[in-house]
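S.K.: model this:
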Amino acid sequence: MAENNENLEDMSQEPMGFSDKVEREINNGIEADKLASEEEIAENQAIDEESFEMTAEEKLKIELAEMKDKYLRLYADFENFRRRTAKERLELISTANADTMKNILPVVDDFERAIKSFDETTEVKPLKEGVDLIYQKLYKTLESKGLKPMKTVGLPFDAELHESIAQYPAPNPELKGMVVDEVEKGYFLNDKVIRYAKVVVGA
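M.R.: Sure thing, here's the model as predicted:
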């Protein structure tokens, strides 16, 4: 009976030791898995941080490329605008010259007819009247295009408008510094000086 009791105690103790061992192994496995998970989480965080840094750098590169592209497009647009404006300006000047020439051609025709009439008549008066009419016609044509003569004689000398080519002793003090004679007429074109008047100034 005593032996049976000892055997029963041994049998009852063996499963208890085995269970402890199993439980210990399970706990060890849980601890190992926990440590592995923590290491994996830390590694993933490091990878995420590195990925974030790379993403920020790439984002800056993309933004820089976009700004460079916008700059190049803007520069190209400006160059196209500059070329187009220059072309339009040249075309405008060419068209304006063509329009002026077209208006002057009838005057040229009148001069050609007047030259032919010189051989057909010996009377001076009709020729003079014809030339005067052609001059008036030419003057009105140019005036319609904005041409306007300067008034100089009797006005104070103005270096912005006049070119003094000589000085003449003024007959009275009031004429000192005044334009006393005009050698070559000056002209405005739309209120802009296109030829300075050559004048004689009282000294």
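
S.K.: C-alpha from now on. contacts and neighbour counts both.
M.R.: Will do.

S.K.: helix or strand next in line after the longest helix belonging to the chain, which one?
M.R.: Longest helix in the chain by number of residues (criterion: DSSP state H): helix 2-120. Counting by DSSP states H and E, the next helix or strand C-terminal to helix 2-120 is helix 124-144.

S.K.: the longest helix of the chain to helix 124-144, inter-axis angle?
M.R.: Per axes from the mean of the first three to the mean of the last three CA atoms, to 10 degrees, the angle that helix 2-120 makes with helix 124-144 is 170 degrees.

S.K.: which elements pack onto helix 2-120?
M.R.: When contacts are defined as 3 or more CA pairs under 8 Å, 6 or more residues apart in numbering; DSSP states H and E, helix 2-120 packs onto helix 124-144.

S.K.: counting contacts, what elements does the helix it packs on pack onto?
M.R.: helix 2-120.

S.K.: what about residue 127, how many neighbours?
M.R.: 16 (other CA atoms under 10 Å).

S.K.: for it, which residues are in contact?
M.R.: 114, 117, 118 (CA atoms under 8 Å, 6 or more residues apart in numbering).

S.K.: pretty sure residue 137 contacts residue 107?
M.R.: Yes - applying CA atoms under 8 Å, one finds residue 137 in contact with residue 107, separated by 6.9 Å.

S.K.: and for comparison, fold this next one:
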Amino acid sequence: MNGKREAHETEGRETAPVERAAETNPAGAGAPQGGAPSGSQPDRDEAGRAEAGNAAGADQPEDAAPRAPEAGEGAAGDDAETDRDEEAGDADVAALKARVAELEREVAALKAQAQEAHERFLRARADLENARKRFEREKQDALTFGALRLVERLLPVLDNFERAMEASRATDNVEALMKGVEMVHRQLDQALRQEGLEPIEALGKPFDPNVHEAVMQAESSDHPPGTVIEELQKGYTFKGRLVRPTMVKVSK
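M.R.: Down below sits the predicted model:
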């Protein structure tokens, strides 16, 4: 279609000068006034130049002429570009959806980890509370049963005291009474030692302010100064801890 239109336009350009020349000097017209003959030399030269120009224009390649776009060609290009834009937009939306799904999975995993950590914390707190209660109970049991054990060991001492008192009422034998008292003393001392109670030895030893308490001083020719020469009240330690110091008299 374009070739036919261009050929038609070329043919029109070739015939247009000839027609204009014919109109200027129509065939059979008489010579103009002044006696100039029809088809004079100037007219022929002008017509020759026009034909040469038309021939030169016809020899030019078709690509030199501007090409007008066919009907619908611009609309088709716009539609193709729109389709490409839509495809790119769809790809971006799909990528965003995939990223959102990935983030949602990560959030779900983090929530599960947080829930598990919270449950472990609750179990650990419950275990700690149970351990504390158990420790308090065992501590109280230790105090209770520790005292019970001491009481059990002192019961024979109490029994012997009662027997000694009954014997003293039934007889006037002081020697027998003293033996009973000494036996009770030994049992009591043994029971207390088994629990960790130890007497502090002080007589004849140098004065030690950590375990001795000097309440009196006296001259002594048998002991050097600063020596315990008499125990006024026995002191004790319980499992290495001072219960009370020994009250002593010290030489000077």
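
S.K.: coming back round to it: could you point out which of the contacts of residue 127 of the first structure is nearest to residue 178 of the first structure?
M.R.: Taking CA to CA as the measure, residue 178 of the first structure lies nearest residue 114 of these, at 40.1 Å.

S.K.: any idea how far residue 134 of the first structure is from the closest one?
M.R.: 9 Å (CA to CA, to the nearest Å).

S.K.: do the same with residue 121 of the first structure
M.R.: For residue 121 of the first structure relative to residue 134 of the first structure (CA to CA), the value is 18 Å.

S.K.: those two - which one has more neighbours?
M.R.: residue 134 (19 against 10).

S.K.: just checking, residue 250 of the second structure is part of a strand?
M.R.: Yes - secondary structure of residue 250 of the second structure (DSSP: H, G, I helix; E, B strand; the rest coil): part of a strand.

S.K.: who are the contact partners of it?
M.R.: Taking CA under 8 Å, 6+ apart, one finds 207, 214, 216, 217, 218, 225, 226, 227, 228, 229, 230 in contact with residue 250 of the second structure.

S.K.: kindly recompute the last result at 6 Å.
M.R.: 217, 226, 227, 228, 229 (CA atoms under 6 Å, 6 or more residues apart in numbering).

S.K.: what do you get for residue 43 of the second structure?
M.R.: Contacts of residue 43 of the second structure (CA under 6 Å, 6+ apart): none.

S.K.: and it, what pairs with it in the first structure?
M.R.: Residue 43 of the second structure maps onto nothing in the first structure when the alignment is built from TM-score structural alignment.

S.K.: residue 43 of the second structure - that's part of a helix, no?
M.R.: Yes - judged by three-state DSSP, residue 43 of the second structure forms part of a helix.

S.K.: translate residue 187 of the first structure into the numbering of the second structure.
M.R.: Under TM-score structural alignment, residue 187 of the first structure pairs with residue 236 in the second structure.

S.K.: surely that match meets residue 199?
M.R.: Yes - here residue 236 of the second structure reaches residue 199: they are 4.3 Å apart, a contact under CA atoms under 6 Å.

S.K.: contact partners of stretch 143-158 of the second structure?
M.R.: Applying CA under 6 Å, 6+ apart, the external contacts of stretch 143-158 of the second structure come out as 184, 187, 188, 191.

S.K.: please identify which of these is nearest to residue 109 of the second structure.
M.R.: Once CA to CA is applied, the member of those that ends up nearest residue 109 of the second structure is residue 191, at 65.9 Å.
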